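Undergrad: Structure here, sequence nowhere to be found:
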């Protein structure tokens, strides 16, 4: 049975609401993680931070990132928040605005 145009619009509105809720949940989760990592205390230009995060996302997409950083840290290390230096603008042109 075909759906009427009004029913399809209702379905679209519900899906848009679900998408908004999912994006909000993801943003809150990522924000909490960023604050725990100390990003809230660093003075950095938004474009530079965006580029660094886009680079990080790219590394996870390619499967190069490890589960918790301890494997990279080596023996005797207790820090899981060490990060490699990121050059300004490294991935800015390839990432879209979220």
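TA: Received the coordinates, thanks. Remember, it's a predicted structure, so these values are computed and weren't measured experimentally. Residues are numbered from 1 along each chain as shown.

Undergrad: Please count neighbours and contacts with C-alpha atoms only from this point.
TA: OK.

Undergrad: ok, residue 23 - how many residues close by?
TA: Residue 23 has 13 neighbours, counted by other C-alpha atoms under 10 Å.

Undergrad: just residue 4 next, same as before
TA: By other C-alpha under 10 Å, the residues close to residue 4 number 9.

Undergrad: One more to weigh against that first structure:
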């Protein structure tokens, strides 16, 4: 049996509310992390900051929280000899990662 259009609209409204709540939780989480990292104190154009976030997202997509291509050491850390922090202006992707 097909759903009446009013019921579909109610379901869409409910799903849109769930989406809004999920986006709010995600934004608050990312915002807290960004503030802890000191991004709140940096004078940077919003478009430039978004581009940097997009580059960071590319590094972690498919790796379930770890940089793609890194091997798990078994203790929740990615196997690499580098520190997780970087100096301002350094290339986060490293050579050859575009």
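TA: Cool, got the structure. A quick note: this is a predicted structure, and the numbers were derived from the prediction, not measured.

Undergrad: Doesn't residue 50 of structure 2 lie inside a helix?
TA: Yes. Under DSSP: H, G, I helix; E, B strand; the rest coil, residue 50 of structure 2 sits within a helix.

Undergrad: where's it relative to residue 44 of structure 2, distance?
TA: Separation of residue 50 of structure 2 from residue 44 of structure 2 (C-alpha to C-alpha, to the nearest Å): 10 Å.

Undergrad: before we move on, which element is residue 18 of structure 2 in?
TA: Per DSSP states H and E: residue 18 of structure 2 is located in helix 5-36.

Undergrad: Now do the same for the aligned residue in structure 1 for residue 2 of structure 2: helix, strand or coil?
TA: Taking TM-score structural alignment, residue 2 of structure 2 has residue 2 as its aligned residue in structure 1. Per three-state DSSP, the local secondary structure of residue 2 of structure 1 is coil.

Undergrad: ok, back up a step: to what extent does the helix holding residue 18 of structure 2 diverge from structure 1 after superposition?
TA: Mean deviation of helix 5-36 of structure 2 from its aligned counterpart in structure 1 after superposition (mean C-alpha distance after the TM-score superposition for structure 1): 0.3 Å.

Undergrad: Cool, thanks, signing off.
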